[in-house]
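**Q** Turn this into a model:
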Amino acid sequence: MAPLTRNRASADGVPEPIMATYYAQRASAGLIIAEATTPNAVGQTYPDIPALYNDAHVTGWRRVTGAVRAAGGTMFLQLQHGGRIGHPDTTGLTPLAPSPVAFPDSIHTPNGSKPGVVPREMTVAEIRSTAKDFAAAARRAIDAGFEGVEVHGANGYLIHQFLSDVTNRRTDAYGGSVSGRIRFAVEVVEAVADAIGPSRVGLRIAPGVTANAMRETDIEHVYPALVGALADKGLAYLHVVFADPEQPLFRRIRDDWPAALIANPSLPWPTPLPADGGRHAAERLLSAGADLISLGRAFLANPDLVERLRRSAPLNPVRVEHWYGGGALGYTDYPVLAPARVPLAH
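**A** Purely as a prediction, here's the structure:
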């Protein structure tokens, strides 16, 4: 199950009890990667997303992992710093980013939709302290009962902003050349791996994906360099978002990455969810060398997605209006299949 932001935490980032119900309902997934969680206050993207930088956050997440474990499931947690995808109305802080390049669209805040603000360029000291915040959050994740963490390097958030020559205009050791632009991603992953062990760490990437107004001009150079820099670190997996088995870069990443590769076949919103929940696309990716497939929207609307795919049963329609924020409606109230009938022995 791919990480899915649902905005059901408390205003101060503590997972609410209903989140334990939501994830336990989906425990049949081979692995749940829990939703994007901020490792520090300035990294918060949107209202009511979860956090993991104090003891209350650990306690809240422990309820979730306990419920999933009791239902037979396994969880990693995704750690995400928003970078320029943040707003003072949400955090009370000016967003930090590799360079002072504003997010060009509006951002959802507690006070409604607001224009993106110019972020403050991170100092080298802030870059290093942010890597330490990721590591500290990873340690808290293990304490909260997660099996490991996924570092979010995709979809236009802070790590992705460092990788791009459009959002990273630095001229120091963290910008400019490809080796400079991948440096922050490598240092964050290394810090997290040192904190909890590399076999508990994954990295998510999205080469060329334009989510959150992201632009990249040299993905054919950046991502092979990033994969090469991390290939011998003993990580649990690499997670490629919006993966295309026909894309030469995907095939190169597969060839260069020695460990497990998770591929996500989903297409960016508002592309409709396929009627098969992405099964055909998943099978193409498996044939192209992926080891595991992550599915997002299909799991959102179908707690029993694994069983539905097994039976080739129809899927619940996704209720888009309840994706972000709210209570049980459109969150924990999706129906499941009736148990399969077992023929009586004669």
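**Q** rest of the way, CA atoms for contacts and neighbours
**A** OK.
**Q** For the closest residue to Pro207 other than its chain neighbours, give its distance to Ala56.
**A** Counting by Cα to Cα, 6 or more residues apart in numbering, Ile219 is the residue found nearest to Pro207 once chain neighbours are left out, at 6.0 Å. From Ile219 across to Ala56, the span is 39 Å (Cα to Cα, to the nearest Å).
**Q** the more surrounded of those two?
**A** Ile219 (19 against 15; other Cα atoms under 10 Å).
**Q** Would you mind measuring from the more buried one to Leu235?
**A** Using Cα to Cα, we find Ile219 at a distance of 22 Å from Leu235.
**Q** before we move on, the earlier item: pretty sure the residue nearest to Pro207 is touching Val209, no?
**A** No. Counting by Cα atoms under 8 Å, Ile219 sits too far from Val209 to count as a contact (9.9 Å).
**Q** what does the helix or strand hosting Val227 contact?
**A** Assigned by DSSP states H and E, Val227 belongs to helix 219-230. With contacts defined as Cα atoms under 8 Å, 6 or more residues apart in numbering, helix 219-230 is touched by 163, 178-179, 182, 186, 207-208, 249, 252-253, 256-257.
**Q** swap the cut-off to 10 Å and go again
**A** By Cα atoms under 10 Å, 6 or more residues apart in numbering, the residues outside helix 219-230 that reach it are 163-165, 177-179, 181-183, 185-186, 189-190, 203, 205-209, 216, 231, 238, 248-250, 252-254, 256-258.
**Q** List the buried residues in stretch 267-287.
**A** Of the residues in stretch 267-287, those scored as buried under the neighbour-count criterion (16 or more other Cα atoms under 10 Å) are 273, 277-279, 281-282, 285-286.
**Q** helix/strand/coil for the nearest residue to Ala185 once chain neighbours are set aside?
**A** Once flanking residues are discounted, Ala185 sits nearest to Ile159: 5.8 Å by Cα to Cα, 6+ apart. With DSSP: H, G, I helix; E, B strand; the rest coil as the basis, Ile159 sits in helix.
**Q** Drop anything exposed from the contacts of helix 219-230.
**A** Buried subset of those (neighbour count, 16+ other Cα under 10 Å): 163-165, 178-179, 181-183, 185-186, 189-190, 203, 205-209, 216, 231, 238, 249-250, 253-254, 257-258.
**Q** returning to that earlier point: quick one: which of the contacts of helix 219-230 sit in helices?
**A** Secondary structure defined by DSSP state H assigns 163, 178-179, 181, 183, 185-186, 189-190, 248-250, 252-254, 256 of the contacts of helix 219-230 to helices.
**Q** To check against the first, give me the structure of this:
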Amino acid sequence: MIERPRRLRSTAAVRRLVRETHLVPSQLVLPMFVAEGITEPRPIASMPGVVQHSRESARKAYAEAVELGLGGVMLFGVPEHKDAQGSGALDPEGILNVAIADARAEVGDDLLVMSDLCLDEFTDHGHCGVLDAHGRVDNDATVEIYGRMGVAQAQAGAHVVAPSGMMDGQIDVIRRDLDVAGHEDVVVLAYAAKYASAFYGPFREAVDSSLQGDRRTYQQDPGNRRESLRETLLDVEQGADIVMVKPAMSYLDILADVRAAVDVPVAAYQVSGEYAMVEAAAAQGWIDRDRAIDESLLSIRRAGADIVLTYWAAEVARRLRSR
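**A** Predicted coordinates for the structure are as follows:
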């Protein structure tokens, strides 16, 4: 017998030597929730180990992310007050813009400060855009607000803005407004293929979502595959510097398709429901928690992601450093 592939699996040392896909901290981005009006971190029941940060606890997390060598943090704001227009998203003193400024003051350029660019956290109806007279999301009015929101986040100090609303033409308007305002160096990370997924459930607790109805008229149908390439290529054409697939694990085929279709960096978001399922199963003793975490992240990297947003980013980075 000449072919014996098991030779390359015989010891841990040889497995490390020939491993095709690796995890390194610089590929990992930590999503963080910063809440207005709290003085201590507030646990999120459906996401064990994840919290809504106070501004002070968030500062400590930013510093730790630098120490661990993470690729960045993705910031989400949780305001105390919301309105139909999501006006808190544009307010320089709004919680997200203040959190961005805090992060830049803490880490400077040693860590990428990324910010979610969407209205859903700030609207009292919970949708990603403003509504028209018929209660539908008004695409064109929304993207004009997105452009202003991008400028506000850039002025606060964001290195990367991440439009997640899945509005038609959003990248074009945001890139235009950033450039006109003199923020040519701010990176646009486009949620290019974002599906209307059941796996976002815990996230809605994390941001105190006010959603009425659903987002199926603007997020993608889970049954569609080709559509994701259309969306992604449009975003690249309009100026996206990085494109992202969300969710990750149930959409690895989409991730592989996107990786093959573009020559810009590709990210994937391991979402709240994916996190919660592993944590819940591990808490019951049904799976090996650390191995399941690593395997899930490797699957995302193996499918083509250069960057992975994961709530386990800091934990995995600590573990990688100790090996």
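**Q** quick revisit: show me which pair in the buried residues of stretch 267-287 of structure 1 is furthest apart.
**A** With distance counted by Cα to Cα, no two of the buried residues of stretch 267-287 of structure 1 lie farther apart than Leu273 and Leu286, which are 19.1 Å apart.
**Q** Now do Ile107 of structure 1: how many residues are near it, please.
**A** One way to gauge burial is a neighbour count; for Ile107 of structure 1, by other Cα under 10 Å, it gives 19.
**Q** thinking again about what came up before, with structure 2 overlaid, how far apart is the helix holding Val227 of structure 1 on average?
**A** Following the fit onto structure 2, the mean deviation recorded for helix 219-230 of structure 1 is 2.0 Å by mean Cα distance after the TM-score superposition for structure 1.
**Q** And for stretch 129-137 of structure 1?
**A** Taken over the aligned residues, the distance from stretch 129-137 of structure 1 to structure 2 averages 2.6 Å (mean Cα distance after the TM-score superposition for structure 1).
**Q** roughly how far out does that stretch sit from the chain middle?
**A** Taking Cα atoms, centre = their mean, to the nearest Å, one finds stretch 129-137 of structure 1 lying 17 Å from the centre of the chain it belongs to.
**Q** In structure 2, what stretch matches that stretch?
**A** Under TM-score structural alignment, the alignment places stretch 129-137 of structure 1 onto residues 144-152 of structure 2.
**Q** Would you mark the buried spots in the matching stretch?
**A** Neighbour-count burial for stretch 144-152 of structure 2 flags 145-152 (criterion: 16+ other Cα under 10 Å).
**Q** Mind checking which of the residues you listed are in helices?
**A** Taking DSSP H as the definition of helices, those contribute 145-152.
**Q** Could you dump these into a markdown table with distance to Gly273 of structure 2 added?
**A** Rendered in a markdown table, the data for those read as follows (distance: Cα to Cα, whole Å):
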| residue | distance to Gly273 of structure 2 |
| --- | --- |
| Ile145 | 29 |
| Tyr146 | 27 |
| Gly147 | 30 |
| Arg148 | 31 |
| Met149 | 28 |
| Gly150 | 28 |
| Val151 | 31 |
| Ala152 | 30 |
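**Q** For Arg104 of structure 2, state which of these is nearest.
**A** Distance to Arg104 of structure 2, by Cα to Cα, is smallest for Ala152 among those, at 14.2 Å.
**Q** So the residue nearest to that closest one when sequence neighbours are not counted versus Val258 of structure 2, what's the distance?
**A** Spatial nearest neighbour of Ala152 of structure 2, excluding adjacent residues (Cα to Cα, 6+ apart): Leu90 at 6.1 Å. Plainly put, Leu90 of structure 2 is 32 Å away from Val258 of structure 2 if you go by Cα to Cα.
**Q** cool, Arg16 of structure 2 as well?
**A** In terms of Cα to Cα, Arg16 of structure 2 sits 28 Å off from Val258 of structure 2.
**Q** now do Asp110 of structure 2
**A** In this structure, Asp110 of structure 2 and Val258 of structure 2 are 29 Å apart, going by Cα to Cα.
**Q** do Asn139 of structure 2 as well
**A** From Asn139 of structure 2 to Val258 of structure 2 the distance is 25 Å (Cα to Cα).
**Q** Ok, Asp102 of structure 2 next?
**A** Counting by Cα to Cα, the gap between Asp102 of structure 2 and Val258 of structure 2 amounts to 34 Å.
**Q** do Leu233 of structure 2 as well
**A** When distance is defined by Cα to Cα, Leu233 of structure 2 is 9 Å away from Val258 of structure 2.
**Q** Could you do Ala162 of structure 2 as well?
**A** Spatial separation of Ala162 of structure 2 from Val258 of structure 2 under the definition Cα to Cα is 17 Å.
**Q** just the helices in the stretch 51-200 of structure 1 please.
**A** 55-70, 88-91, 124-143, 158-163, 178-181, 183-196 (DSSP state H, counting those that start in this stretch).
**Q** Just send those helices back as CSV, with distance to Ile107 of structure 1 too.
**A** As requested, these are exported to CSV (distance: least, Cα to Cα, whole Å):
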stretch, distance to Ile107 of structure 1
helix 55-70, 24
helix 88-91, 10
helix 124-143, 22
helix 158-163, 15
helix 178-181, 25
helix 183-196, 24
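**Q** Arg311 of structure 1 is nearest to which of those helices?
**A** Distance to Arg311 of structure 1, taken as Cα to Cα, is lowest for helix 55-70 among these, at 23.4 Å.
**Q** and that closest one, how far from the chain's centre?
**A** Using Cα atoms, centre = their mean, the mean C-alpha position of helix 55-70 of structure 1 is found 18 Å from that of the whole chain.
**Q** Repeat that for stretch 120-133 of structure 1.
**A** How far stretch 120-133 of structure 1 lies from its chain's middle: 21 Å, per Cα atoms, centre = their mean.
**Q** cool, stretch 153-168 of structure 2 as well?
**A** When distances are taken as Cα atoms, centre = their mean, stretch 153-168 of structure 2 is centred 11 Å away from the chain's centroid.
**Q** what does stretch 272-286 of structure 1 give?
**A** Mean C-alpha position of stretch 272-286 of structure 1 versus that of the full chain (Cα atoms, centre = their mean) differs by 19 Å.
**Q** Repeat that for stretch 133-153 of structure 2.
**A** Centroid separation for stretch 133-153 of structure 2 versus its chain: 20 Å, with Cα atoms, centre = their mean.
**Q** Next up, the contacts around the spatially closest residue to Ser199 of structure 1 that is not a sequence neighbour.
**A** Leaving out its chain neighbours, the residue that sits closest to Ser199 of structure 1 by Cα to Cα, 6+ apart is Ala236, at 4.6 Å. Contact analysis of Ala236 of structure 1 by Cα under 10 Å, 6+ apart lists 148-150, 193, 197-203, 259-261.
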